[in-house]
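J.: no FASTA, just this:
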């Protein structure tokens, strides 16, 4: 065991040394202040040059337009984002590596193309994009948050398909971001790279997980568009924790070929790739590019579905109907979340032809029982075996999800079939539950005027203290149902308003434990996020509704 113990530490040192080498290649001497406030989001603008600060403050489409029109060079853009990513790493530990040589080389090619024929490469021309590290990059390590694979797994020969599509559209991959051990944490800590922190509460709070590196980097604008993954909340929880946007698409809309996860179609609960961005527009740009590439011709599991134009123009005859899920009858949200929902409802009531109704939860405790039984159908044996290869210890939340979770056990064929049947029955029941928000038209034999989308919490609270994110159901239920879900920022915690009531009754023991975690002064000024949920393959509708609401609130 002693030799194995040394092995994982040696691998971690090797991984961190490689990361530090790539940061040094950026060739900039960044001086981070010795004394930092708890909120470090203002630091990058203070230490960057005025030019780099201006470039990295731009929205994704602004960067694309300026680079395509030769008003700014792609090389200038890349250099600015590489410099800002170095700062983000120093503040939050969000990177596994930078790709300066690749990024600058591609930027030079893009600039040369414009000089030759004045035509941009594609709809993402010159836009730096960051990538969660279990998504393959040619000739780079692939570890999935574990130590052993970093050392023993062959480097991929080619980029993952999603990266190829982004690159062909003109995007420049400049950064790879951290992910947790096992990939099954709503926080972001590994033995390989350590803990990724939240830029709004440096050291104290988690950035969320498992796409926590992406969220922290984007919150500090070391990137404005990135790619994360989600099987139980791993895009939405970090997006909400760090005050950015994140979309968990319907499964099989974004290709996954070339990642270090299960093959397409093999997950009982499907893991999806999806965009994270500083803006809602960034999410839509990403999804349009994916659909336009027609990846179903390469990855057969992908649904051959183009990105559709959705017009949200409510009228008296056809109002926009939104359902509010205030809580899931298992764990009550903390005061900042409930306030955010209440304030949003008040604002929605002032928009003509928008109707808001209560959306009652439906068996969300059962949803977690099904999902948690299908996350590790081998009882976690494969994950434990990977950790045993290097002797790395189980981190707190890895042990909780694999060993302390009563739903995790090795399933026989009959047991697996049982839980798959439960999954399908739950999906059918939830669809009927959604239908009942409308009226059944007997003449047509169909439900009419059902809610167009649900707005609900992303989690019981905002960003969590490290090692405390143990309630997944507000996000995992939508993975089980395979509904698209979009996390979006709505404000900040205000300790003078979001006071903690002295509750005497609780909905469950989980509710009681969650309530103990809330301390208004601890979470002061932390971002507050909500999520909008649509029915399966209504990804376009979810984005269009939120765009309409943001334009009219």
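T.: Good, I have the coordinates. Quantities reported herein were computed from a predicted structural model and do not represent experimental measurements. Numbers count the residues shown, from 1 in each chain.
J.: make it CA atoms for all contacts and neighbour counts henceforth
T.: Noted.
J.: what separates the closest residue to residue 493 other than its chain neighbours from residue 459, distance-wise?
T.: Leaving aside its sequence neighbours, residue 493 sits nearest to residue 525 (CA to CA, 6 or more residues apart in numbering; 4.7 Å). For residue 525, the distance to residue 459 (CA to CA, to the nearest Å) stands at 17 Å.
J.: higher neighbour count, these two?
T.: In this view residue 525 and residue 459 are compared by other CA atoms under 10 Å, and residue 459 has more residues nearby, 28 against 16.
J.: and that one, that one's in a helix?
T.: No - assigned with DSSP: H, G, I helix; E, B strand; the rest coil, residue 459 falls outside any helix and is coil.
J.: ok, the residue nearest to it when sequence neighbours are not counted - contacts?
T.: Ranked by CA to CA, 6+ apart and with sequence neighbours excluded, the top spatial neighbour of residue 459 is residue 474, at 5.5 Å. The neighbourhood of residue 474, defined by CA atoms under 8 Å, 6 or more residues apart in numbering, consists of 328, 456, 457, 458, 459, 460.
J.: Pasting the second one now:
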């Protein structure tokens, strides 16, 4: 079995989530599972296109319901969700064409350099641990697979430890989303102890329309990282 790894999506740099991904890769290799690394810079295109799809109906349906019930928007959404003019049919056609082109371009990630098939990928679920209420930041690590129409699921690995809280990031800020993401780990803007004990997980995604293959890969990955003697194979 061959498992691919996406370390980052080019939009937000993972915080201690990267550590749990590194631990998982090490465990898989120790058990004889082949792991290959993939340059997934084009995941940035997934985020950009997803943002366009988010606004196709202008947010009006949701806001209509909220106004009827009197329920206010949470602060995180209050500055982001505004009424807009719905997209035209021509606009929707163009977005669907962009989506198809993006899906076609991603077909190449499913082959190794020597032409073998990659069975599934692992990557972060989010670029940060579970944050305090209303502080969630990036969705690029999940929305990408909605746009690509890939089946994906999550495997909890372990909880945040004291050691995780000591990790710092000295890499260059990738952009606006990453800048906000760093604030969720900046000791000046948040108490890192809020993350202690919260779950750290990995995300597993598989080829389009192959949910069973994803499930089989998850059985192998989960049993391996949890020390099972399972010999399940794809």
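T.: Happy to help now that I have it. Quick caveat, the model's predicted, so the values are computed rather than measured.
J.: Map residue 66 of the second structure across to the first structure for me.
T.: Counting by TM-score structural alignment, residue 66 of the second structure corresponds to residue 387 in the first structure.
J.: surely its match meets residue 393?
T.: Yes - counting by CA atoms under 8 Å, residue 387 of the first structure does reach residue 393; the two are 7.1 Å apart.
J.: the more surrounded of these two?
T.: Neighbour count, other CA under 10 Å: between residue 387 of the first structure and residue 393, residue 387 has more, with 19 against 16.
J.: Contacts only, for the more buried one.
T.: Here residue 387 of the first structure is in contact with 146, 147, 148, 393, 394 (CA under 8 Å, 6+ apart).
J.: which SSE is it in?
T.: Applying DSSP states H and E as the criterion places residue 387 of the first structure in helix 381-390.
J.: compared with the second structure, how much does that helix deviate?
T.: Following the fit onto the second structure, the mean deviation recorded for helix 381-390 of the first structure is 2.0 Å by mean CA distance after the TM-score superposition for the first structure.
J.: any chance you could map the helices in the second structure?
T.: Here the second structure has its helices, by DSSP state H, at 17-30, 43-54, 60-69, 75-78, 89-105, 140-148, 176-183, 211-225.
J.: Tell me which residue lies nearest the centroid of the second structure.
T.: residue 141 (1.8 Å; CA atoms, centre = their mean).
J.: Per the alignment, that one pairs with which residue of the first structure?
T.: Using TM-score structural alignment, residue 141 of the second structure pairs with residue 474 in the first structure.
J.: Farthest out from the centre of the second structure, which residue is that? Tell me.
T.: residue 68 (33.4 Å).
J.: Next, find the distance separating that one from residue 61 of the second structure.
T.: Distance, residue 68 of the second structure to residue 61 of the second structure, using CA to CA: 11 Å.
J.: just residue 108 of the second structure next, same as before
T.: On the measure of CA to CA, residue 108 of the second structure and residue 61 of the second structure end up 38 Å apart.
J.: and if you look at residue 101 of the second structure?
T.: For residue 101 of the second structure, the distance to residue 61 of the second structure - CA to CA - is 29 Å.
J.: dump the residue contacts of residue 97 of the first structure.
T.: Here residue 97 of the first structure is in contact with 18, 19, 20, 22, 23, 175, 176, 177 (criterion: CA under 8 Å, 6+ apart).
J.: Surely the last one is in contact with residue 216?
T.: In other words, residue 177 of the first structure. No - using CA under 8 Å, residue 177 of the first structure makes no contact with residue 216, being 9.1 Å away.
J.: neighbour-wise, which of the two wins?
T.: Applying other CA under 10 Å to residue 177 of the first structure and residue 216 shows that residue 216 carries more neighbours, namely 36 against 28.
J.: Doesn't that one belong to a helix?
T.: Yes - membership of residue 216 of the first structure in a helix is supported by three-state DSSP.
J.: That one contacts residue 242, doesn't it?
T.: Yes - the pair residue 216 of the first structure and residue 242 passes the contact test of CA under 8 Å, sitting 6.4 Å apart.
J.: how about the spatially closest residue to residue 74 of the second structure that is not a sequence neighbour, what does it touch?
T.: Residue nearest to residue 74 of the second structure in three dimensions, not counting chain neighbours: residue 134, with 7.3 Å by CA to CA, 6+ apart. Listed by CA under 8 Å, 6+ apart, the contact partners of residue 134 of the second structure are 74, 75, 76.
J.: which of those line up with contacts in the first structure?
T.: Compared against the first structure with both residues aligned by TM-score structural alignment, their matches' CA atoms under 8 Å, the contacts of residue 134 of the second structure retain 75, 76.
J.: so which of the contacts of residue 134 of the second structure would you say is closest to residue 30 of the second structure?
T.: Comparing the contacts of residue 134 of the second structure against residue 30 of the second structure with CA to CA picks out residue 76 as the nearest, at 42.1 Å.
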